[in-house]
Structures are given as structure tokens and as C-alpha cells.
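>>> this one's structure only:
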């Protein structure tokens, strides 16, 4: 579910992301190879929730790939092997119970209209994950972005790592990792830094406490 209708999403994505799409893809290649891929097995089934232009799901190494979004343009950017689900994420997902090993989402929960929609989305993630399956969620942390958080037209739901941790715990997940400061805030209207900087940043945990403005929560279905 989004507070914006599909045509609004199409216009927002085109305005905000089209000019940096290739750079974003290269950034995600580093993020996967140097960090996220270790949480995802080569034979596992993965859903990218709020997939955008598919920078994550197109490059992740796994057995089967799904992507969910309401942007009608999204399928045109996805690899042919990715199954696209165009639906409201707060309604019942078009997937069987226990059919996923990983639900990944980046910079998506803040676009939901309210906490009730987020709660229903978490319920569906838990239903569709197999026992031991992981929810991996990152997003802007309102704790460190009190003003800049609202500079994006489609930001509606303000979250911190602790509020999301409590939300997933009340939905039956066990939290394995909770970082209040992970990545810097955004690539929108930012310089395209050399990717070696990102590789170095991921290895330097002290830098996270200075530049990190996004949370990372990794939770598991018992």
C-alpha cells in the first residue's frame, strides 16, 4: 500500500531516480557483494518489497526472485527471471504461506500511509516466510533526520530502529540485528562518489556512527 496512487508513483520515480539509475545499480552491486549477500543463500527464494527499479533483486544471487511494487513502470526494469507482483503490500500477498526465505526491503516502509498498513504488511511477510526465514529492512531513521526526512513528497511514516524492532517483535519475529546507524541517508541530489569509498565505509564501523542516517533491522521468523 502507498499513500500515492500508481500514476503518482510513476511520476515520482521518474523525477527522482531516472538520472541516477545506472549509478544506483553499481552501488547496489557493492552493497550486495560486500554486505547483504551473506544473509541470502544461493538456493533461497527472495522477495524485494517495494522493488523500485530492481537494483537489488536484479543482482541478488538466489534460487527464485520476486518483486513487489505499485509503480506500473517497475516490470520494465526487472530481469526476465524476476516474478513481478503488482499489488498493495498491506493486502494478502499473491504467494503461498511459507514460500519465501527472505523478504528484503529498502527505503520503503516510510512510504506507507500509517502504522496499521505497516502492521498488515509485516503480518503478510511473516505468513509468507518459511520458519527461519528473514526480514531484512533498512530505511531512513527519523531520529537522525528530523527535518530532512520530510523533504521527500512521499514520506509519510516516521520510524526509528527501535520502533521497527518493537513492531516486528509484536508481529512474532525475533530480531537478530538492529542498527540505528547504517548507511548514509540518500543518493538523491548527492554526488556520485567513487565506489571504493562505499567499500571502505562498509568495513569501517566507526564511520557508521558519524555518517549513518539509515537503520538496519534483520529479524527472523521462529
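The structure has been received and is ready for your questions. Predicted, not measured: the structure shown is a model, and the values here were computed from it.
>>> from here on, contacts and neighbour counts on C-alpha atoms
OK.
>>> Can you list the buried residues in the longest strand that the chain contains?
For the chain, the longest strand by residue count, based on DSSP state E, is strand 129-140. Residues of strand 129-140 classed as buried by neighbour count (16 or more other Cα atoms under 10 Å): 129-130, 133-140.
>>> ok, which stretches of the chain are helices?
Using DSSP state H, the helices of the chain run over residues 6-17, 21-34, 115-128, 161-170, 195-203, 205-211.
>>> ranking those by burial, who's on top?
helix 115-128 (a mean of 20; mean count of other Cα atoms under 10 Å).
>>> Return the distance of it from the chain's centre.
Chain-centre distance of helix 115-128: 14 Å, with Cα atoms, centre = their mean, to the nearest Å.
>>> hmm, back to that, of all the helices of the chain, which one is nearest residue 93?
Judged by Cα to Cα, the one of those that comes nearest to residue 93 is helix 115-128, at 6.5 Å.
>>> now that closest one and helix 161-170, what's the angle there?
50 degrees (axes from the mean of the first three to the mean of the last three Cα atoms, to 10 degrees).
>>> what about residue 55, distance to residue 67?
11 Å (Cα to Cα, to the nearest Å).
>>> no no, residue 94
From residue 94 to residue 67 the distance is 11 Å (Cα to Cα).
>>> What of residue 25?
Counting by Cα to Cα, the gap from residue 25 to residue 67 is 16 Å.
>>> what is in contact with residue 94 and residue 67 at once?
Common contact partners of residue 94 and residue 67 (Cα atoms under 8 Å, 6 or more residues apart in numbering): residue 85.
>>> put this beside the first:
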């Protein structure tokens, strides 16, 4: 989620960035949507526990010495827990700066513009619940930029709500503007020059906002199980 401000962490190298779209002098630069984090993505201590398990599962596609970029990082749940040599977390909302762990480089910026990064500078680009917030031209720009910054053989990993599984709740998030299913996203990635390696139509429940959200110890079982009750999110892994 995505306006670029200088990163001032003395422990990390300077990253050239821009301050929003041209002519953008809004007072709320660095804010995705007013009150979005309070209404749709409020802090939840259980989310961190879930993502520890998720990153352990996803590590089969991420080498320990990989350079990883998370787009739309938000609370940095993935970035903070993935095991990698270098991790960069990027989001439109400045929440990413206070959420990033000490080993993660936060960047407040537009995920459709990765000009701050050189060609072939990452082994993995990861995004969770991001493309559905973008109109098609912006989504295509993001995918094109992801291909550019990935090294040959690098992977794009997308965790997304699957409209096919739960259409009735897909637009409960008022910032959703695009529809994707496991089939349409597969074909879209192919059309943008990726080779899809893995499609998991049923990967996770649609939301953590349920009575069972505290049962985080069940996450490894859920990921292994062929039966996934309440599944609403898919995972796609594609190669550059």
C-alpha cells in the first residue's frame, strides 16, 4: 500500500526515493487511506504468531541467503519473520517504518514504482493481499517492476483472496477494486512474462477476524491438511 519519503535509519544505507506523486503536497502523504489500519488492518498480536508459521512454510521457496522485497508490507508480518540475507519492506503507509524489525529496511513508497531498486537486485518479491487494491494498469506496472528487480530464476510470491472461494465477502474491504481467482491470476502472471510454478487455490482462511484467530498453534496443521475449512485465500509462486 504504497509515496516515498527518505529513509533515515542510520543502520541502513540511504535509498533514493521520491515524496509521493508529482504535485502531491497533501498533508497526509505517507497514509494509505485514512483510518484503514484502524478499521481493516488493526494491530493483532496473533498475526505475528501466524506469520511465524507461514514463513516457516514459505521457506521452501526462499533460500536463507536470498535478498527479499515485500510489497504492501503494512505491519511487516512477513518481512519481520522471513529468514533471508536481506529484507526490504515497502508500503505506501508510513506504518511500515515503525513496524519493521531492526534487520528489515523499511521504505515508504508506491509499489508500482520500484525505480529505487536496480535491475536484478532481489531473489524474491512477496506480496500479501495487494493486487486486489490496484486497478489493472497499476497492477501491470507492479508486475513489470517485480520482473525487472528479480534476478534470473527469482520468484514472485502472491498471497491473495480468491474470489471463487468467498465472493460474498470479497468486497468487505472497501479498498478492493479488482477481482482475482486462482485461474485468472495464473493466466495474468503468464501474460506478464512469469512462469507459474505453484498454485494453491485454498491456502488460508479469508480473514483472521474470527473466534478461532487465537488458535495459532493449529496453523501448521492447517497448512499441511488437504481439508481447509473456511479457506478464502490462495497462494501463487511464479518464476521470472
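Everything's here; your move. Predicted, not measured: the structure shown is a model, and the values here were computed from it.
>>> re the thing from before, how much does the longest strand of the first structure stray from the second structure?
On superposition with the second structure, the mean distance recorded for strand 129-140 of the first structure (mean Cα distance after the TM-score superposition for the first structure) is 0.4 Å.
>>> Please say which of residue 55 and residue 67 of the first structure ends up with more neighbours.
A count of neighbours by other Cα atoms under 10 Å puts residue 67 above the other of residue 55 of the first structure and residue 67, at 26 against 21.
>>> so what corresponds to the more buried one in the second structure?
Superposed on the second structure with TM-score structural alignment, residue 67 of the first structure falls opposite residue 89.
>>> Residue 131 of the first structure too?
So, by TM-score structural alignment, residue 131 of the first structure is matched to residue 152.
>>> how about the nearest residue to that match, chain neighbours excluded?
residue 240 (6.2 Å; Cα to Cα, 6 or more residues apart in numbering).
>>> separation between that neighbour and residue 147 of the second structure?
Per Cα to Cα, residue 240 of the second structure is found 6 Å from residue 147 of the second structure.
>>> ditto for residue 91 of the second structure
18 Å.
>>> Apart from its neighbours in sequence, what residue is nearest whichever residue in the second structure pairs up with residue 120 of the first structure?
Here residue 120 of the first structure is matched to residue 141 in the second structure, going by TM-score structural alignment. Once flanking residues are discounted, residue 141 of the second structure sits nearest to residue 112: 5.5 Å by Cα to Cα, 6+ apart.
>>> The one you found -> the first structure?
Aligned partner of residue 112 of the second structure by TM-score structural alignment: residue 90.
>>> Could I get the contacting residues of its match?
Residues near residue 90 of the first structure by Cα under 8 Å, 6+ apart: 1, 117-121, 124.
>>> And residue 182 of the first structure, by the same measure?
208-209, 212-216.
>>> Contact partners for residue 52 of the second structure?
By Cα under 8 Å, 6+ apart, the residues touching residue 52 of the second structure are 81-82.
>>> Map it across to the first structure for me.
Looks like residue 52 of the second structure aligns to residue 29 there (TM-score structural alignment).
>>> gap between residue 116 of the first structure and residue 154 of the first structure?
Counting by Cα to Cα, the gap from residue 116 of the first structure to residue 154 of the first structure is 17 Å.
>>> before we move on, what about residue 136 of the first structure?
Counting by Cα to Cα, the gap from residue 136 of the first structure to residue 154 of the first structure is 22 Å.
>>> now swap in residue 147 of the first structure and tell me
Using Cα to Cα, residue 147 of the first structure is found at 14 Å from residue 154 of the first structure.
>>> Give me the more crowded residue out of the two.
Higher neighbour count among residue 147 of the first structure and residue 154: residue 154, with 17 against 9, using other Cα under 10 Å.
>>> what's the counterpart of the more buried one in the second structure?
Taking TM-score structural alignment for the superposition, residue 154 of the first structure sits opposite residue 175 in the second structure.
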